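Student: what's the 3D shape of this:
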Amino acid sequence: GAIFGIAFIVGPVFGSLLSSISPAFPFWFAGELATANLVGAIFFLPETHNDRKKGGKINFNPFVPIGRAMKDVLLRSRYAAWFFFGLATSMLQAIFALYLGVQFGIKTTLIGFIFAGMGGLMAFNQGILLKRFWLKKFQESFLEIWLFIFFAVAFLLMGIGNIYIFLFGLVINVFAQSILRVVISSRVSGMAGKEKRGEVMGVMASVLSAAMITGPLIAGVVFEAHPSLPFVFGALSLLAAFVVMKFACKPGQEKYDQESIVPEVL
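Tutor: A predicted model of the protein is given here:
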């Protein structure tokens, strides 16, 4: 997460600078980076799960893991909360630059630097504060539930239309989002166990992808009605995630509170 935050700093700055050469140039540059990433993954990422049962039948039906996920009492509430989380964040990503331009008249280059600042906060929060403050002061089960409230409040503050309140809400947003992303995914990974971890994280990725499809569609429609409405819908989505996590998690899940599932970063 911290490494992603560092990339989040560099990426927008490069994007804004490269766009001054040509509007299409950042896409070509990103495509070349993605190709290099593919080559690196093929040749330099070793298999980590070598202790597999031999002779097992592989089912290529993509709906089988999803069906199992819906029956998994231990994890399905977290899948639902993860969907609402992705819905809110994708709505924000879809209209963020538009909102800054329409509401405050901020230009592309400055928006790139705002993204860079968000990445710096994200890296600082996940790389330093997560281990040295958040996990020392609070249990993981507390963070993965109550931070949704702070996240929702941040959305409402950002939609008010005042630049100073927007920036204050943005800081809360970055802190809440970066902690939730790590804590939820790490706890789900820890609960799944070694045999199901890959499948479960694949389901998490599928759920997030579904949210990333739905969120921008909603954000675009409501933004046309009023620029602040996507923030209201995002807050409602996060409140729904809070309700799911608060009231739908089974008591058996609390046994994981004693485990340090969140990886030590930096």
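Student: going forward, measure contacts between C-alpha atoms and count neighbours the same way
Tutor: Noted.
Student: correct me, but residue 107 touches residue 98?
Tutor: No. Applying Cα atoms under 8 Å as the test, residue 107 and residue 98 come out as separate, 9.8 Å apart.
Student: Do a quick rundown of the strands in this protein.
Tutor: In the chain, no strands are defined using DSSP state E.
Student: The structure of the following sequence is requested for comparison with the preceding one:
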Amino acid sequence: GPVLGGLLGTFGPRVPFYFAAGLAFVNFLIALFFLPETLDDKHRRRFEWKRANPVGTLLQMRQYQGIGWIGLVFFLMTLGHMMYPAVWSFVSSYRYGWSEQQIGFSLGAFGLCGAIVMATVLPRVIPRLGEWKTAVIGLTFTAASAFGYAFASQGWMIYAVIVVGCLEALADPPLRSLAAAKVPPSAQGELQGAMTSIFSITSIITPLLYT
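Tutor: Have a look, this model is predicted:
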């Protein structure tokens, strides 16, 4: 995505947005016509407006013991992680003189390394250390990589930090798994909605906080 966005940006600043809008519409059509409901009827519950909003969903999660602390950790982790889309382009262009393509390639490298970690490292670490210790390791690398990016004085250092800091990808899946274990099957969808709400809230806060 970032690599493609950087390449499309050479045709104009609006082109990536048009392309993303088209992809989102195609994704909507696929979900509408081709994705079946996976939740059994016995696990479904009646639709209620008080649950069908971000605040209501988060409040409903309070009834499950231990979910609050996991939600707080997830919120703080996401608040820190959302720094990258908020300031990455500005900082890299100002400090290193990067073009749109270079910014796109750096973000692509960030995402690729994270995907490799989740596909190869995560399945080996969790059975040995467990979900909580794996999440702690991921959060440690999240903090360490943020310091690394802050003190990188040259562009090549960013890629060096990415290679090591990509282990921060170990944090998110175990946290989600720990949260899922705290709620019954009938509330799994609501849990995912709550975590998406946290992500959305941090997306609103971070541009104001970091810029």
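Student: re the thing from before, who has more neighbours out of residue 107 and residue 98 of the first structure?
Tutor: Using other Cα atoms under 10 Å, the more surrounded residue of residue 107 of the first structure and residue 98 is residue 98, with 18 against 13.
Student: counterpart of residue 153 of the second structure in the first structure?
Tutor: Under the alignment by TM-score structural alignment, residue 153 of the second structure pairs with residue 162 in the first structure.
Student: do residue 78 of the second structure as well
Tutor: If you follow residue 78 of the second structure across to the first structure using TM-score structural alignment, you land on residue 86.
Student: From residue 180 of the first structure, how far out is its match?
Tutor: As for residue 86 of the first structure, its distance to residue 180 of the first structure is 11 Å (criterion: Cα to Cα, to the nearest Å).
Student: go on, residue 19 of the first structure?
Tutor: Shown here: residue 19 of the first structure relative to residue 180 of the first structure, a distance of 32 Å by Cα to Cα.
Student: Look at those two and report which has more neighbours.
Tutor: Just comparing residue 19 of the first structure and residue 180: by other Cα under 10 Å the higher neighbour count belongs to residue 180, 21 against 16.
Student: mind checking how far the aligned residue in the second structure for that one is from residue 78 of the second structure?
Tutor: Applying TM-score structural alignment, one finds that residue 180 of the first structure aligns to residue 171 in the second structure. To residue 78 of the second structure, residue 171 of the second structure is 10 Å away according to Cα to Cα.
Student: thought residue 197 of the first structure was touching residue 189?
Tutor: Yes. Taking Cα under 8 Å as the definition, residue 197 of the first structure is a contact partner of residue 189 at 5.7 Å.
Student: Look at these two and report which has more neighbours.
Tutor: Using other Cα under 10 Å, the more surrounded residue of residue 197 of the first structure and residue 189 is residue 189, with 20 against 15.
Student: Which residue of the second structure is paired with the more buried one in the alignment?
Tutor: Going residue by residue (TM-score structural alignment), residue 189 of the first structure aligns to residue 180.
Student: which residue sits closest to its match, ignoring its sequence neighbours?
Tutor: In space, and not counting its chain neighbours, residue 180 of the second structure is closest to residue 188: 6.5 Å by Cα to Cα, 6 or more residues apart in numbering.
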